[in-house]
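Asks: Make a model of this:
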Amino acid sequence: MPATEANTDAVHTPERLTLSASAIEITREICDIESVSGNERRLADAIEATLADAAHLEVIRHGNCVVARTDLGRAQRVIIAGHIDTVPVNGNLPTRFETIDGHEYLWGRGTVDMKAGVAVQLKLAAELSEPRVDVTWMWYDNEEVSSDLNGLGLLAADRPDLFEGDFAILGEPSNGQVEGGCNGTLRFELRTRGVRAHSARAWVGDNAIHKLGAVLELLAAYTPREVEVEGLVYREGLNAIGISGGVAGNVIPDEAMVHINYRFAPSSSVAEAIAYMEELFAGYEILIVDASEGARPGLDATIARNFVAAVGAEPRPKYGWTDVARFSALGIPAVNFGPGNPLKAHADDERVATAQIIDGERALRAWLSGN
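Replies: The predicted structure is shown next:
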């Protein structure tokens, strides 16, 4: 076999992460390993290889999802999870440090959503060999894309035994605060129908695009509901996120569609959200294209209350949908807790305050170690 062919078939040796470094440096290291959804293998390989020698952890690989767990016989088990994929890069890698108004930031894709949280988790997973609770760490792929590809969902379907736990923490960016539960989300297509005609004789046709006018007016005038759930107030949202229609420059269109996203409070089910949209848009043709249940705050569990008190946070609602909903559906109370301002998630100037990374590591370390 020619040498070039032999090299092609050589065994891939995964790189190792430097988990002895600061959580800030680990954040930079894993952000600079590009892992846009669908391209997580290199980072998953690095995580698996780095933790393989940790004697206190059992490491399990499932696709591009890596699980590491302790088995110390503790009375309670906590699941701590984070996704390793990002939205597409747009000139914001490699990472760099910035100073703004005297505060240091790490700038670049994934710093907020959510590799700073993952970096904190990786460092603690490697260093805490005797946590006061058993811990199942989960790092998974394809969170930023279609729900059917979500690595956490696929893991839950194939290995439900790994989801035994009393409490779950998702490292989504929350400005270092505790955000309970999450809104549900519903996406649907609303269509109007008409009759095609030559635009020079429009009166013999029926313009489907014009019929969307009333729908757009309703959306523009809609006042989002604020719904209190277990002491937290969730703000809903109803917005057009896409629109299409038209046949040609001289044809009256016979079909038009507006794509709508409804974010609903976790007090409602998907079925109730659909019923509300059908009532609001009565008389229109609606096709549901995606739906995910929300998650109630889950802060009434004793272990959840203890966590909130230990990290010194005031619980807030999570307006966006996150994978806490998957844990909630399994009966596991779950919260979002991670460094980074959610408003900078997916932004071209995505950046995380380095102080939040250190504070997040300190708080989570203290709670897990009981100090």
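
Asks: C-alpha from now on. contacts and neighbour counts both.
Replies: Fine.

Asks: hey, where'd the strands end up in the stretch 251-371 of the chain?
Replies: Secondary structure of the stretch 251-371 of the chain (DSSP state E, counting those that start in this stretch): strands located at 251-252, 255-264, 285-292, 316-317, 334-337, 351-353.

Asks: contacts for the second one?
Replies: In other words, strand 255-264. 183-194, 207-209, 212, 235-246, 273, 294, 320 (CA atoms under 8 Å, 6 or more residues apart in numbering).

Asks: Isn't Asp348 up against Trp107?
Replies: No - the criterion here is CA atoms under 8 Å, and Asp348 misses it with Trp107 at 9.5 Å.

Asks: Quick one: distance of stretch 258-268 to the chain centre.
Replies: 16 Å (CA atoms, centre = their mean, to the nearest Å).

Asks: oh sorry, the question was meant for stretch 203-214
Replies: 39 Å.

Asks: swap in stretch 204-220?
Replies: Distance, centroid of stretch 204-220 to centroid of chain: 34 Å (CA atoms, centre = their mean).

Asks: List the buried residues of it.
Replies: Gly205, Asp206, Asn207, Ala208, Ile209, Lys211, Leu212, Val215 (16 or more other CA atoms under 10 Å).

Asks: After the strand or helix carrying the last one, which helix or strand is next? Please name it.
Replies: This points to Val215. Per DSSP states H and E: Val215 is located in helix 213-221. As assigned by DSSP H and E, the chain's next helix or strand after helix 213-221 is strand 226-229.

Asks: Following element in sequence after that next one, please.
Replies: Counting by DSSP H and E, the next helix or strand C-terminal to strand 226-229 is strand 232-235.

Asks: In terms of secondary structure, what does that next one contact?
Replies: strand 226-229, strand 316-317 (3 or more CA pairs under 8 Å, 6 or more residues apart in numbering; DSSP states H and E).

Asks: Quickly note the distance from the residue nearest in space to the middle of the chain to Asn183.
Replies: Central residue of the chain (CA atoms, centre = their mean): Thr322, 4.6 Å from the mean position. Distance, Thr322 to Asn183, by CA to CA, to the nearest Å: 8 Å.

Asks: before we go on, could you also do this sequence so I can check it against the first one:
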Amino acid sequence: MALDLGDLHALFRQIVDCESVSRHEKELADAVEAALSGLAHLEVTRIGNSLVARTTLGRPERVLVAGHLDTVPVVDNLPSRLEHRSDGDYLVGRGTCDMKGGVAVALWLAARLTEPAKDVTWVFYEAEEIAAEYNGLGLIATQRPDLLEADLAILMEPTDGRVEGGCQGTMRFTLTTLGTAAHSARSWTGHNAIHDLRPILEILRDWQGHDPLVEVDGLTYHEGLNATMVSGGVAGNVIPDRAVVQINYRFAPDKSAAEAQAQMRRLFDGWPMEVLDLSDPARPGLDRPLARSFVDGVGTEPLPKYGWTDVARFFGLGIPALNFGPGDALCAHKADECCRVAALDECASALGGWLDGSGEAAR
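Replies: Okay, the predicted model is just below:
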């Protein structure tokens, strides 16, 4: 497949219609590599199904722009279709929002910005939607960390064209209560483990009454602590001797993952806890001059990022990072996932203009 780098909208649709569910990005990665390798101003490196393309102009600052090639599974939502709505044309299909709109913008700009005011590293990577061990950014950081060196990273996550700073950390864990099994006709001879979940649920309920708003570097994050799954019991006439509640804590970037875990262990002291997943957040870093410059260039007030994104990986590498891209994140992963086509033009103009220093993208 030869990608059309001359027409942003056509390129967008080509990228969307090339199915690339996680672990099956090869066809799209091959097409992106072929497109980038034909550009004389870029040095291209491939690691697995991830591509890194860099300018080497000796500029005093380097900006990294990244987008993941993979999507969640297709559910009869490919090939894409164009819908005409009251506020413009929308491309509907898997990956349109998360995040092939951003990939299309980055690839289109990579072809056009031959002499940007800042050196640029373009990263198109695999396996963001699945377990961290497969993540293309992680593989690059392990094998060639020098390729990710930058003064600022911009992750093309769907933000509806707004800058979203940092990201929340996330912790998933289970708490277990233990009882004694018995026949339900003689329940007093046993001990019901499900009933013992009550104090845990009361802690969770009471937590909702405290102020979950946390300000970090000028952005206000809304924390969340919720039971998401409950399991217990083996039959309808058996008193359960074990019950498990799964809890998800979304925490602000004022604390590390280790600090968040310690906080949860104090809150739920007395119950066996198993940590299933724990990821550090990322501070916004919008006080850095280069990030501030980009925010000013976009021209809208930055927002906090709810949820976890790969900006946390860059934060862990000591690189300030922010989220910016076309598409409304509320559409991500839906069966009717979509992206307003004009949003790509708006993001390309803002990002391209800032990178080349002209105030507007190359046309």
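
Asks: How alike are these chains, TM-score-wise?
Replies: Here the superposed chains carry a TM-score of 0.95, computed using TM-score structural alignment, normalised by the length of the second structure; 356 aligned residues with a CA RMSD of 1.4 Å.

Asks: and the residue nearest to the centre of the first structure, what pairs with it in the second structure?
Replies: Matched to the second structure by TM-score structural alignment, Thr322 of the first structure sits across from Thr309.

Asks: Could you do Ala202 of the first structure as well?
Replies: For Ala202 of the first structure, the residue aligned by TM-score structural alignment is Ser187.

Asks: matching residues in the second structure for stretch 180-193 of the first structure?
Replies: Against the second structure, stretch 180-193 of the first structure falls on residues 165-178 (TM-score structural alignment).

Asks: re the thing from before, let's have the helices and strands packed on strand 232-235 of the first structure in TSV, adding distance to Val251 of the first structure and mean neighbour count.
Replies: Formatted as TSV, those follow (distance: least, CA to CA, whole Å; neighbours: other CA atoms under 10 Å):
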stretch	distance to Val251 of the first structure	mean neighbour count
strand 226-229	43	15
strand 316-317	48	22
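
Asks: how deep is the nearest residue to Val103 of the second structure once chain neighbours are set aside tucked in, by neighbour count?
Replies: Residue nearest to Val103 of the second structure in three dimensions, not counting chain neighbours: Gly67, with 5.4 Å by CA to CA, 6 or more residues apart in numbering. Residues lying near Gly67 of the second structure (other CA atoms under 10 Å) number 28.

Asks: OK, contacts around the corresponding residue of the first structure for Gly67 of the second structure?
Replies: Using TM-score structural alignment, the equivalent of Gly67 of the second structure in the first structure is Gly82. Contact analysis of Gly82 of the first structure by CA under 8 Å, 6+ apart lists Met114, Gly117, Val118, Met138, Trp139, Tyr140, Leu170, Gly171, Glu172.

Asks: Let's see that with 6 Å instead.
Replies: For Gly82 of the first structure, the contact set (CA atoms under 6 Å, 6 or more residues apart in numbering) comprises Val118, Trp139, Leu170, Gly171.

Asks: Alignment lookup: the first one to the second structure.
Replies: Same thing as Val118 of the first structure. So Val118 of the first structure corresponds to Val103, using TM-score structural alignment.

Asks: Tell me the mean distance between whatever helix or strand that match lives in and the first structure once they are aligned.
Replies: According to DSSP H and E, Val103 of the second structure maps onto helix 101-112. Taken over the aligned residues, the distance from helix 101-112 of the second structure to the first structure averages 0.6 Å (mean CA distance after the TM-score superposition for the first structure).

Asks: Just the helices from the stretch 251-371 of the first structure, written as ranges.
Replies: 270-280, 302-311, 324-329, 354-369 (DSSP state H, counting those that start in this stretch).

Asks: Could you single out the most deeply buried of those helices?
Replies: Counting by mean count of other CA atoms under 10 Å, helix 324-329 has the highest mean neighbour count of the helices of the stretch 251-371 of the first structure, with a mean of 22.

Asks: That one vs the second structure, average offset?
Replies: Averaged out, helix 324-329 of the first structure is 0.9 Å away (mean CA distance after the TM-score superposition for the first structure).

Asks: How about residues contacting that helix?
Replies: For helix 324-329 of the first structure, using CA under 6 Å, 6+ apart, the contacting residues are Gly294, Ala295, Ala334.

Asks: what lines up against Ala132 of the second structure once you look at the first structure?
Replies: Counting by TM-score structural alignment, Ala132 of the second structure lines up with Ser147 in the first structure.

Asks: Report the secondary structure element holding the closest residue to its match other than its chain neighbours.
Replies: Using CA to CA, 6+ apart and skipping residues adjacent in sequence, the residue nearest Ser147 of the first structure is Gly153, 7.8 Å away. Using DSSP H and E, Gly153 of the first structure maps to helix 151-158.

Asks: By how much does that helix deviate from the second structure on average?
Replies: Helix 151-158 of the first structure sits 1.2 Å off on average (mean CA distance after the TM-score superposition for the first structure).

Asks: Now do the helix or strand following that helix: which range of the second structure does it align onto?
Replies: Downstream of helix 151-158 of the first structure, the next assigned helix or strand under DSSP H and E is strand 167-170. Using TM-score structural alignment, strand 167-170 of the first structure corresponds to residues 152-155 of the second structure.
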